[in-house]
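Student: below: sequence and its predicted model.
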Amino acid sequence: MTAQAQISQLPHKAWQAKGKRPSAWLVAPVLLLVGLSLLPLAYVSIRTAEAGWHDISRLLLRPYVYGLLLNTLTLLAGVTVACAVAGTLLAWLLERTNLQGRRTWGVILCLPFAVPSFVASFTWISLSAGFEGLGGAILVMSLSKYPLVFLPVAATLRGLDHSLEESARLLGASRRKLFFRVTLPLLWPAILAGSLLIALHMLVEFGALSILNVRTFTTAIYQQFELEFSNANAAMLSAVLLVLCLGFLWLELKVRGRARHVRTGQGVARRAPPMRLPPWAGLAAQVFCLTLAVLGSGVPLVMLGYWLVQGSSAAFPLAAIGQALLSSLGLSLAGAAVSLLLALPVGLLVVRYRGPLAIWAERLPYLLHALPGLVIALTLVYFALHYVPALYQTTALLIAAYALLFLPLAQGPVRTALTKAAPQLEEAARTLGASAFKAFCKVTLPIIFPALAAAFALVFLDTMKELTATLVLSPTGTTTLATEVWAHTSNMEFAAAAPFAALLILVSGLPVYLITTRMYLNKR
């Protein structure tokens, strides 16, 4: 075993600096992040308090708000349950049975990841206006989001030790009892994590629901700001949405509890042999996979191709398409870079130092990730107009919103990589006369560079598809692929929206295809 490997296995607490204070170059960006992260909470509190109890009760205790709450919770429950069931069943079929073509199905059934939800919504609504409304939204959003459950559950099944289930079988448990008493409890953390993520996405979804003509808190917040010019009403509705987000985060912690779901024995985990499906079950499974593939990615791609052909009779606005593409690429690259620059010092502070600043810096961005982009955008608009007017309608303000929205996507890979980069190597460089910053750049940065690249790619892809904050904060005359799709779709100009949507899918689809082919086509 190499020295680096031995060092990397030191307990986490042994890595943390004791009695040492972090350098100024590390603390400054973390303080900036904490300050920015507190702004949305401060904004919602200030604007709600300004309205007074009379206006708060007048706004919130209306049948309209009850209707928004009912729509939001119905949509959330319907999509979350559908995705949990479909994703778990699909993962079981592909990982634990002898289903024919399961590796190819694994790639095909992840393709909805490459289609932004508002693009999928526009293709379905262009197929038939009957998909408008709550029922259509549950269908379309479930087909877009089920990979968020399918992928983590499939990964968990792939890593489970078969000896646990084999022991239950030796004790006389039937296959059904084995699944519900042994396997399902082991899968529950992955199912719960994916379901929570879907639930939070449904709370903050705007573009797809606006296209499908479904009224939820997020669409109502946008209407209050954009159409009625009422920031106070938007803030009060945002407060309700924030309470719902906090409630779901608390519920997830309570349900998850402190249960351990790890293997504590020695040796290598054994893979389960594939279960042989009867002919009728194999046929039903093939029909299930085919149905998901056709509805999840087939219909959106076919309809998008149809509108591309329809629009070919008139010249595509190449200048507008090129400008939107360049703007999307530039803003996404800048947003990903800023997110990474903030995630790196936060990761270092959390991994190597203790204290309340590290805790707040790590957890606040995850809370903001559960807020809609509209709330973040309204927050930055409010504080820019009141305290730094020169920032209003600038690219810098939009990039700050991207960093707040997508920082958690970068935090995970960065922190994981830093736990494997031993600080003793930096200390050795310090003894040779290097400064703390130079030692980090020369020693640790090359070690964690692959994780930084992965984090950059994750943030870049999500920023390319971001819609709501871009609509509110983008400088006058700035367009992106996402805003062009939304603008044309809102005017029922499906052929005009098609080339922008196709470029979005192309940019998003390549990384998704590479990841899934590596996961399924190259496994075993």
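Tutor: Yep, that arrived.
Student: please make it C-alpha for all contacts and neighbour counts, starting now.
Tutor: Noted.
Student: please enumerate the helices of the stretch 201-350 of the chain.
Tutor: Listed in chain order, the helices of the stretch 201-350 of the chain (DSSP state H, counting those that start in this stretch) span 207-211, 217-226, 231-256, 279-293, 299-311, 318-352.
Student: make CSV out of those helices and add distance to W105.
Tutor: Conversion of the helices of the stretch 201-350 of the chain to CSV gives the following (distance: least, C-alpha to C-alpha, whole Å):
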stretch, distance to W105
helix 207-211, 26
helix 217-226, 35
helix 231-256, 31
helix 279-293, 7
helix 299-311, 17
helix 318-352, 31
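Student: nearest to E166, of those helices?
Tutor: Comparing the helices of the stretch 201-350 of the chain by their distance to E166 (C-alpha to C-alpha), the top pick is helix 279-293, with 22.9 Å.
Student: and that closest one with helix 299-311, angle?
Tutor: Taking axes from the mean of the first three to the mean of the last three C-alpha atoms, to 10 degrees, helix 279-293 and helix 299-311 form an angle of 40 degrees between their directions.
Student: included below, for side-by-side comparison, is a second structure:
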Amino acid sequence: MTLARTERASDALPRSVRAPAVPGGRPPVWLVAVSVVCASAAAIPLVYLLVRTFDAGFAELVDTLLRARVLQLAVNSVLLAAAVTGTCLVLGTASAWVLTRVRIPAPRAMLLISALPLAVPSYLAAYGWLVWLPALDGFLASWLIMTAVCTPYVTLPVAAALRGASGDLEAVARTLDRGPWGAFRAATWPRVRPAAAAGALLVALYTLSDFGLVSMLRYQTLTWGINSAYGASFDRNQAALLALMLVVLALTVVAGEKRFRGQTGPGASRGRIPLISPGRWLGPTLALVLSAPLISVVVPVGGLTSRLLDAETLREIDGVRLAEAIGATLGLAVAGALAAVVLALPIAVLAARYRGRLVAAIEAVGFLGHALPGIVVGLALVFFALAVVPALYQTVVVLIFGYAVLFMPKAIGTMRSGIAAVPGNLVDVSRMLGLSPLQSWWRVTARLALPGIGVSALLVAISVMKELPATLLLRPTGTATLATELWSRTTVFEFGAAAPYAATLVLLAAVPAVVLSGFRGVAKEEL
């Protein structure tokens, strides 16, 4: 009732006033305080790693860094991340160009197919390939499969940027005897480069943080070294130092992305560019776009299906254990999503409604989990729980908190956009009708921003279902999710026994994706 009255009252305002709120003013002290507390929670893993490093001392730090084995792990991590990022940047940009500039059959369906690898965790793709080729391992295998899994991170944002980029400059370049690619490089690439850089950043961070795929394919990187140092000898100092090294690499990648992104000028008028007819190159063009889905989805799903249809696999399915893994996965996904939303909501409100250095700093700390690999968060929280709250060690509380730290950036970004889109005049009118700031937030802003909050919760839930390294380190004894069951069986080459868990994980992760489309419809209707 209050929301309806507020909307009717706002209709009396001039059209120029009825617009989303423009951030500004001084934020309430209580909101800043709550946001600082939530952001501080996200900083605990990094702060504790720094404390462990200082405790170890400079001599041990240098000794660890100069070990040949550690240097090799670092080189392997950098080499794989660089190779995958470079390949994804080229392949993703080329695929986006084809999807937006070339006349191909069913372009919308092709765009959807090109996004399918995002639904498949890297370790699940590796499992599918190992079903067909059990001897597959090493750098080349890791590079091939990881590239296929990560290519959509570049394809989708670049395709969106190409659709919004001006076509006039590219058309002029074509009239100056430049070919399609030459015109693209000269006129369009500078304007879509930020989108490509953002996608490349996600690829690099995903590759650096990956643990499941490189472990299954026996390619030893820093994540493998961290797990070995923690699991084999429980060497806290070495594990912490390796984790800090991985964080430094991730932060270096973030800084490099900002330099590569560059600055773009204002766009020109959006002229339409005639689509290019591929002619005899239609086959190779489609092969380019479909290569990533084929490698990361079709082949793994084919291997998974072949194992599921095997009579011996069907006989050996442990229904009780599978049901327990499903229950644990769903329960942790719901709890992790709620925890991430609760921690992210004050920061999202602050960033959506206010500006300033303090607000920017709080938001940046909240996004810190974006650069912290799952294995680093897991390891840091293990050390933190043992040192500060030993009663919570190996409890579900620490595991859920780890999920919240890891996936808080997903929640902040989505909720911030939804809150910022709520018309500011509705909030002002609700205050004029006698509501307190908290009542105004609950009855007006929260209701209109609910679709965005729901989307953020679903995104986090999907991520929690697929998360592997943090779950392995933080889960309570006896707790097994679909991801951990899949990993534990593939590491001992029990591919048939792993098939039911892999198939169930794919099906469960697909459910929130379907629900997301419904939330988008609600969001469009209400906002």
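Tutor: Everything's here; your move. Computed from a predicted structure; not experimentally measured.
Student: give me whichever of the helices of the stretch 201-350 of the first structure is most buried.
Tutor: For the helices of the stretch 201-350 of the first structure, average neighbour numbers computed from mean count of other C-alpha atoms under 10 Å are highest in helix 207-211, which has a mean of 23.
Student: so what touches that one?
Tutor: By C-alpha atoms under 8 Å, 6 or more residues apart in numbering, the residues outside helix 207-211 of the first structure that reach it are 117-122, 125, 137, 215-216, 219, 467-468, 486, 489-490.
Student: if we use 7 Å, what do you get?
Tutor: Contacts made with helix 207-211 of the first structure from outside it, assessed by C-alpha atoms under 7 Å, 6 or more residues apart in numbering, are listed as S117, F118, S121, F122, A137, T219, L467, S490.
Student: and stretch 344-358 of the second structure, by the same measure?
Tutor: With C-alpha under 7 Å, 6+ apart as the test, stretch 344-358 of the second structure has contacts from 22-25, 27, 31, 34-35, 359, 363, 408, 411-412, 415-416, 419-420.
Student: repeat that for 8 Å
Tutor: Applying C-alpha under 8 Å, 6+ apart, the contact partners of stretch 344-358 of the second structure are 21-27, 31-32, 34-35, 38-39, 359-360, 362-363, 366, 408-409, 411-413, 415-417, 419-420.
Student: mind telling me what A287 of the second structure corresponds to in the first structure?
Tutor: Residue mapping for A287 of the second structure onto the first structure gives V287, with TM-score structural alignment as the criterion.
Student: now do the same end-to-end measure for stretch 463-474 of the first structure.
Tutor: End-to-end distance of stretch 463-474 of the first structure (C-alpha to C-alpha, to the nearest Å): 13 Å.
Student: just give me how far that stretch sits from the chain centre.
Tutor: The offset between the C-alpha centroid of stretch 463-474 of the first structure and the centroid of the whole chain comes to 15 Å, using C-alpha atoms, centre = their mean, to the nearest Å.
Student: quick one: contacts for the residue nearest to G225 of the second structure when sequence neighbours are not counted?
Tutor: Take G225 of the second structure and drop its neighbours on the chain: the residue closest to it by C-alpha to C-alpha, 6 or more residues apart in numbering is L73, 7.0 Å away. Neighbour list for L73 of the second structure: Q220, T221, L222, G225 [criterion: C-alpha under 8 Å, 6+ apart].
Student: what's the counterpart of T216 of the first structure in the second structure?
Tutor: Here T216 of the first structure is matched to T221 in the second structure, going by TM-score structural alignment.
Student: what separates its match from L381 of the second structure, distance-wise?
Tutor: When distance is defined by C-alpha to C-alpha, T221 of the second structure is 21 Å away from L381 of the second structure.
Student: now A161 of the second structure
Tutor: For A161 of the second structure, the distance to L381 of the second structure (C-alpha to C-alpha) stands at 39 Å.
Student: more neighbours: the two, which one.
Tutor: Neighbours were counted for A161 of the second structure and for L381 using other C-alpha atoms under 10 Å; L381 has more, 27 against 21.
Student: how big's the offset between the strand or helix carrying that one and the first structure?
Tutor: Here L381 of the second structure is covered by helix 374-387, with elements defined by DSSP states H and E. With mean C-alpha distance after the TM-score superposition for the first structure, helix 374-387 of the second structure departs from the first structure by a mean of 1.8 Å once superposed.
Student: residue in the second structure matching E252 of the first structure?
Tutor: By TM-score structural alignment, E252 of the first structure lines up with E257 in the second structure.
Student: thought its match was touching A195?
Tutor: No. E257 of the second structure sits out of contact with A195 when judged by C-alpha atoms under 8 Å, with a separation of 10.6 Å.
Student: how many neighbours does A487 of the first structure have?
Tutor: Using other C-alpha under 10 Å as the criterion, A487 of the first structure is surrounded by 16 other residues.
Student: quick one: list the elements packing against the helix or strand encompassing it.
Tutor: When elements are assigned from DSSP H and E, A487 of the first structure belongs to helix 481-490. Taking 3 or more C-alpha pairs under 8 Å, 6 or more residues apart in numbering; DSSP states H and E as contact, the helices and strands that helix 481-490 of the first structure lies on are helix 117-127, helix 207-211, helix 318-352, helix 445-465, helix 494-516.
Student: who's in contact with stretch 166-182 of the second structure?
Tutor: When contacts are taken as C-alpha under 8 Å, 6+ apart, the neighbours of stretch 166-182 of the second structure outside the stretch itself are A183, F184, A186, A187, T188, G267, A268, S269, R270, G271, R272, I273.
Student: for PyMOL, write the selection for the buried entries among the residues you listed.
Tutor: To isolate in PyMOL the members of the contacts of stretch 166-182 of the second structure that are buried, counting by 16 or more other C-alpha atoms under 10 Å, one can use:
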select buried, resi 183+184+187+188
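Student: quick one: which of the contacts of stretch 166-182 of the second structure is nearest to G57 of the second structure?
Tutor: If you rank those by distance to G57 of the second structure using C-alpha to C-alpha, T188 comes first, at 50.5 Å.
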